[in-house]
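Colleague: Predicted model and sequence below, questions to follow.
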Amino acid sequence: MPRKPGISDQYLIDLYKKGTPFKKMSVISGLSDRAIRNIMYKNNVKMNREQYSGQPRKHAVNEDFFKNWSHQMAWVLGLFITDGCVNQSNSISFSQKDERLLRLVAKLMDAKYEIIQPISTRKVSVLTVNSKIIKEDLERLGIYANKSRTVGFPHVPKDYLPSFIRGVIDGDGWVDREGYVMNVISASLSFAKGILETFRSWELRCNLTRQLSTSQKVYYRVWVKGKRDLLKLSDIVYQHALEDCVYYKRDLMKNPEYKSTSNRVKFRTNVSKELLDSVRHEAKKSGKYGNYIIEEALKSILDYTDIELLEKSKPQDRIQYKTTYDKNVLEHAKIIAKQLDMRMNELIELSIREWFILNNIEGKERR
């Protein structure tokens, strides 16, 4: 095909660097895809496969995400093995009832995303990530298409095993609401044995059972039972967790009171990450649970007569935090917040700061 008048190599290079696909460049220049590609090679222009194939990437993503271990990568990997799918095309997908988890996965993977909503025949939402490189990295970790019955337990560095297992529990774990029992289900015996060996290495009371589904297919459950063992497991797997967990499973595993009383209610708001980190540090040091420290803080400040005189702040590091509170304390706090023209998260943050001062933690003194 002859080149159209006035179309220089540099003009085509500029078009290419702006992300113009070869198909459109061919119409503009009159040259074939092969001729345009040769111009790029001749001028040492780094090639982008999606552009010269005429199929630019629909959604950007960090293609190095599964190359380097981190607690967040390990959590996403555990979630993907249990609730993900390697597609025949160069893409992977996550399926979840909880869209918050899908949005968090997309955020962690730096993915520009579109979540497909449930339909009549599919009860879950789906996040799809398009990347041949990510698909190849998962294959390097032993995760292929049609993996449910064949996937093995991947080689996860010891430091990242807790976060990986947390992802597995978030995907296919079940926690009993009435007693200290948790199990993870898998159709792969190899994967189930890997979970069992991990639990044994943590010196947990655990066992593996084999069962048949209603369609007569074999599946396996790995169990952890008993108050001491479940609390020990929760201490291990949630030690690095922030938003990256299923909140109600965390609460059922970590908080004995969550199971035993019906007077607790869930509440979600945005709270300073720095304050939450301080609460978690103090909870670990004192052997308490973070939400009960916040509850103590709320009780203290609700008894304080001059709340309106205390200084409010507007931290820039707020993250979503969902947990349970005593119903009466929470309702009382909402009333006080309304009277003071405060938001609930402002009252919670204020109460945490004052509780730390009141208890002279980290050398702070009450004003």
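Modeller: Here it is on my side, so go on.
Colleague: make it CA atoms for all contacts and neighbour counts henceforth
Modeller: Noted.
Colleague: mind listing the helices for the stretch 1-150 of the chain?
Modeller: Along the stretch 1-150 of the chain, the stretches classed as helices by DSSP state H, counting those that start in this stretch are 9-17, 22-29, 33-42, 49-52, 71-83, 99-108, 132-140.
Colleague: What about N146, how many residues nearby?
Modeller: Neighbour count of N146, defined by other Cα atoms under 10 Å: 12.
Colleague: contacting residues around it?
Modeller: N146 is in contact with C85, V86, counting by Cα atoms under 8 Å, 6 or more residues apart in numbering.
Colleague: ok, it to S120 distance?
Modeller: Using Cα to Cα, to the nearest Å, N146 is found at 24 Å from S120.
Colleague: and if you look at L330?
Modeller: 37 Å.
Colleague: ok, these two, which is more surrounded?
Modeller: When neighbours are counted by other Cα under 10 Å, L330 and S120 differ, and L330 comes out ahead with 20 against 6.
Colleague: Quick check, D172 in contact with F80.
Modeller: No - with contact defined as Cα atoms under 8 Å, D172 does not count as touching F80 (10.3 Å).
Colleague: chain center to the helix or strand harbouring L276: distance?
Modeller: For L276, the host element (DSSP states H and E) is helix 273-286. Relative to its chain's centre, helix 273-286 lies at 20 Å (Cα atoms, centre = their mean, to the nearest Å).
Colleague: before we go on, here's another structure to hold up against the first:
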Amino acid sequence: MAWLLGIIWSDGHLDRGNRVSVCSKDRDLIECIARLISQQNGVRPKNGDRHWSIGFTSPHAADRLRSLGLMTAKSHIIAWPNELPGAYEAAFVRGLLDGDGSVLLSKRRPGQQGPDLRVSLCSASEKLTKGFLDWCSRNGLTAQHYTRGSVHTVLILQQASLRALHALLYPGPDVPCLARKREKYDAWMAIPRAPAGRPRADSQTPRSERPPRRLSLGTPDEEALP
């Protein structure tokens, strides 16, 4: 449910009639929500089948969401949920990223062997962006932030932070998530990483074929000893 809260915070809507709805271009995401709330027949096409939606009407759920900070016309003003327990924050972030985030694999450098990964969150809300940056800081994740127009973007690029973020977002194989984003992330995690530092010039030569190292005594007229 914390994951669903993140989806509602990003792609959801609360109207004045206590109806909560989620709309997305990713049918898999909407079907995942349908399974979670036991409404497998609740998935509906929208905008000429370009989007999919699901919703429910519940005064109790709507009131609870309002107490957490959800409101109508939320895009530019919504903040981090009020008093969200720390144990649920990572699942909430997984929902945010499944809704308004991206997981991108790319090769940008000449001769690059494996792809780079970048995880980003885009939001029109400065308050929500600040909440996400604070969460990253509390969990030791290095993040970059820039604003273009009214859109705030947070990028996570460093390998150590990406690996730590994966552990936070996906603590098990069956957590609810948008499968296509997790599959990219899992694929990057499975790529062996080269050791840090610059390789030695003879690192590709088998040890048995390398010439013996010689030790000089330091004087020009004395032979170097093997």
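Modeller: In hand now; what should we look at? Model, not experiment: these values are computed from the prediction.
Colleague: TM-score for this pair?
Modeller: Superposed pair, TM-score by TM-score structural alignment, normalised by the length of structure 2: 0.74. Supporting alignment: 182 aligned residues with a Cα RMSD of 2.1 Å.
Colleague: Give me whichever of the helices of the stretch 1-150 of structure 1 is most buried.
Modeller: Highest mean neighbour count of the helices of the stretch 1-150 of structure 1: helix 71-83, a mean of 24 (counted as mean count of other Cα atoms under 10 Å).
Colleague: before we move on, what SS does L161 of structure 1 have?
Modeller: Under the three-state scheme (DSSP: H, G, I helix; E, B strand; the rest coil), L161 of structure 1 adopts helix.
Colleague: ok, and the closest non-adjacent residue to it?
Modeller: A74 (7.4 Å; Cα to Cα, 6 or more residues apart in numbering).
Colleague: who touches the aligned partner of the one you found in structure 2 in this structure?
Modeller: In structure 2, the residue matched to A74 of structure 1 (TM-score structural alignment) is A2. Contacts for A2 of structure 2 (Cα under 8 Å, 6+ apart) come out as Y88, E89, A91, F92, G95.
Colleague: what's the counterpart of the first one in structure 1?
Modeller: Y88 of structure 2 maps onto Y160 of structure 1 when the alignment is built from TM-score structural alignment.
Colleague: Leaving out chain neighbours, which residue sits closest to its match?
Modeller: Closest to Y160 of structure 1 by Cα to Cα, 6+ apart is H71, at 5.7 Å.
Colleague: I294 of structure 1 versus that neighbour, what's the distance?
Modeller: For H71 of structure 1, the distance to I294 of structure 1 (Cα to Cα) stands at 26 Å.
Colleague: same check, this time on A337 of structure 1
Modeller: For A337 of structure 1, the distance to I294 of structure 1 - Cα to Cα - is 15 Å.
Colleague: same check, this time on T150 of structure 1
Modeller: Distance from T150 of structure 1 to I294 of structure 1, by Cα to Cα: 45 Å.
Colleague: neighbour-wise, which of these two wins?
Modeller: Legend: neighbour count by other Cα under 10 Å for T150 of structure 1 and I294, higher for I294 (20 against 16).
Colleague: So which elements touch the next helix or strand after the helix holding L276 of structure 1?
Modeller: Using DSSP H and E, the helix or strand that follows helix 273-286 of structure 1 towards the C-terminus is helix 290-302. Applying 3 or more Cα pairs under 8 Å, 6 or more residues apart in numbering; DSSP states H and E, one finds that helix 290-302 of structure 1 makes contact with helix 273-286, strand 318-326, helix 327-339, helix 344-358.
Colleague: quick one: contacts for S234 of structure 1?
Modeller: R250, M253, K254 are the contacts of S234 of structure 1 under Cα under 8 Å, 6+ apart.
Colleague: does the corresponding residue of structure 2 for it count as helix, strand or coil?
Modeller: Residue correspondence to structure 2 (TM-score structural alignment): S234 of structure 1 is matched to H166. With three-state DSSP as the basis, H166 of structure 2 sits in helix.
Colleague: repeat for the one 5 residues further on
Modeller: Remark: P171 of structure 2 carries the secondary structure label coil [criterion: three-state DSSP].
Colleague: any idea how far L165 of structure 2 is from it?
Modeller: 10 Å.
Colleague: Between the two, which has more neighbouring residues?
Modeller: Per other Cα under 10 Å, whichever of P171 of structure 2 and L165 has more neighbours is L165, with 19 against 11.
Colleague: Please report the distance of the alignment partner in structure 1 of S67 of structure 2 from G171 of structure 1.
Modeller: S67 of structure 2 maps onto R140 in structure 1 when the alignment is built from TM-score structural alignment. Separation of R140 of structure 1 from G171 of structure 1 (Cα to Cα): 21 Å.
Colleague: and if you look at S93 of structure 1?
Modeller: On the measure of Cα to Cα, S93 of structure 1 and G171 of structure 1 end up 13 Å apart.
Colleague: Neighbour count for the two, which is higher?
Modeller: More crowded of S93 of structure 1 and G171, by other Cα under 10 Å: G171, with 23 against 16.
Colleague: Identify the residue of structure 2 aligned to that one.
Modeller: So G171 of structure 1 corresponds to G99, using TM-score structural alignment.
Colleague: swap in L208 of structure 1?
Modeller: Match for L208 of structure 1 (TM-score structural alignment): H145.
Colleague: what's the burial count for that match?
Modeller: Around H145 of structure 2 there are 15 residues (other Cα under 10 Å).
Colleague: one step back: determine which of the helices and strands packed on helix 290-302 of structure 1 approaches R221 of structure 1 most closely.
Modeller: strand 318-326 (27.9 Å; Cα to Cα).
Colleague: Just the buried residues of that closest one, please?
Modeller: Across strand 318-326 of structure 1, burial judged by 16 or more other Cα atoms under 10 Å covers R318, Y321, K322, T323, T324, Y325, D326.
Colleague: Next, format these as TSV and append distance to Y52 of structure 1.
Modeller: As requested, the buried residues of strand 318-326 of structure 1 are arranged in TSV below (distance: Cα to Cα, whole Å):
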residue	distance to Y52 of structure 1
R318	43
Y321	45
K322	46
T323	50
T324	53
Y325	56
D326	60
